[in-house]
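S.K.: Provided below are the primary sequence and the corresponding predicted coordinates.
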Amino acid sequence: MHIELPEKRYYSIGEVARAFKVNTSLIRFWEKEFDILKPKKNAKGNRKFTPEDLKHLKYIYHLVKERGFTLEGAKIHLKEDKKEALSNFEIIEKLEQVKHQLIKIKQHL
């Protein structure tokens, strides 16, 4: 999945939900279900997601929405191969970004 967000330190839950094309309630639910998600909260209690949180959300989205894992299955998968799976996923994400850029270049030619 390719999401387009500007380079920032923190993203609001609304920005994140729009980027993933899901409801904010799903993001909040995943935050409760997955220990890997730890967005910061400001004085008002608003969630602020870092780029690292976005990487984790992309991986959870990939497991649950694209690969069809159940929540329990995704939790088990994250616990078993956390570092290796995340690094492999990041490599795949970078390759998909390169592919996306190449497609854009090809369309402009």
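M.R.: Sure, I can see it.

S.K.: contacts and neighbour counts: CA atoms only from here.
M.R.: Fine.

S.K.: list the buried residues for the lengthiest helix in the chain?
M.R.: If you go by DSSP state H, the chain has its longest helix at helix 82-108. Residues of helix 82-108 classed as buried by neighbour count (16 or more other CA atoms under 10 Å): 89-90, 93.

S.K.: equivalent analysis for stretch 60-80, please.
M.R.: Those would be 60-64, 69, 74-75, 78, for stretch 60-80 by 16+ other CA under 10 Å.

S.K.: in the chain, which spans are helices?
M.R.: Taking DSSP H as the criterion, the chain carries its helices at 13-20, 24-33, 51-61, 71-80, 82-108.

S.K.: elements contacting the first one?
M.R.: Translated: helix 13-20. Of the remaining helices and strands, those touching helix 13-20 by 3 or more CA pairs under 8 Å, 6 or more residues apart in numbering; DSSP states H and E are helix 24-33, strand 47-49.

S.K.: in addition, the following structure is provided for comparison:
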Amino acid sequence: MLQRTYKIGEVASLTGLKPFVLRFWETEFPQLAPVRTKKGQRLYTDEHLDLVTRIKALLYEEKLTIDGARRRLADAGRDVSVLRQVYDELKAIRCLLDDPPVT
């Protein structure tokens, strides 16, 4: 299935931001890296659109600095990996409890 992509002008319209702000955020947030066409045009995915919305909320609503927003996004990524690790460990424990070893 093809993923929906948006040009920078579309993202700007959808988010209420100026294109130059989006280009600047690309330099400040490593997670925001739209795909480039052969001609250099930026193509944003739905995930990028969600990330732009999250960054906008962190900066404009929560009044974080760019550095603070960058740290918050990095911490959110770590939280997910920790939750995944806990889930995997609990799943392994459940398997042990459901099928105890024969002695």
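M.R.: Now that the structure is in, tell me what you want to look at. None of the values given here were measured: they were computed from a predicted structure.

S.K.: could I get the TM-score for this pair?
M.R.: TM-score for the superposed chains, counting by TM-score structural alignment, normalised by the length of the second structure: 0.70, backed by 78 aligned residues with a CA RMSD of 1.6 Å.

S.K.: re earlier: let me know the closest of the buried residues of stretch 60-80 of the first structure to Lys21 of the first structure.
M.R.: Of all the buried residues of stretch 60-80 of the first structure, the one with the least separation from Lys21 of the first structure (CA to CA) is Tyr61, at 10.7 Å.

S.K.: picking up where we left off before, wait, which of the helices of the first structure is closest to Pro39 of the first structure?
M.R.: helix 51-61 (6.6 Å).

S.K.: on that earlier part again, ok, which of the helices of the first structure comes nearest Gly45 of the first structure?
M.R.: helix 13-20 (11.5 Å).

S.K.: which bit of the second structure covers that closest one?
M.R.: Using TM-score structural alignment, helix 13-20 of the first structure lines up with residues 8-15 of the second structure.

S.K.: report the central residue of the first structure.
M.R.: Lys58 (2.1 Å; CA atoms, centre = their mean).

S.K.: now which residue in the second structure aligns to that residue?
M.R.: In the second structure, Lys58 of the first structure lands on Thr53 (TM-score structural alignment).

S.K.: same thing with Lys106 of the first structure?
M.R.: Using TM-score structural alignment, Lys106 of the first structure lines up with nothing in the second structure.

S.K.: rewinding a little: may I see the buried residues of the match of helix 13-20 of the first structure?
M.R.: 8, 11-12.

S.K.: between those residues, which is nearest Glu89 of the second structure?
M.R.: So of the buried residues of stretch 8-15 of the second structure, ranked by how close each gets to Glu89 of the second structure (CA to CA), first place is Val11, at 39.6 Å.

S.K.: I'd say the closest one and His48 touch.
M.R.: No: counting by CA atoms under 8 Å, Val11 of the second structure does not reach His48; the two are 9.2 Å apart.

S.K.: where does Arg94 of the second structure land in three-state SS?
M.R.: helix (DSSP: H, G, I helix; E, B strand; the rest coil).

S.K.: how near is it to Ser81 of the second structure?
M.R.: Distance of Arg94 of the second structure to Ser81 of the second structure, computed by CA to CA, to the nearest Å: 20 Å.
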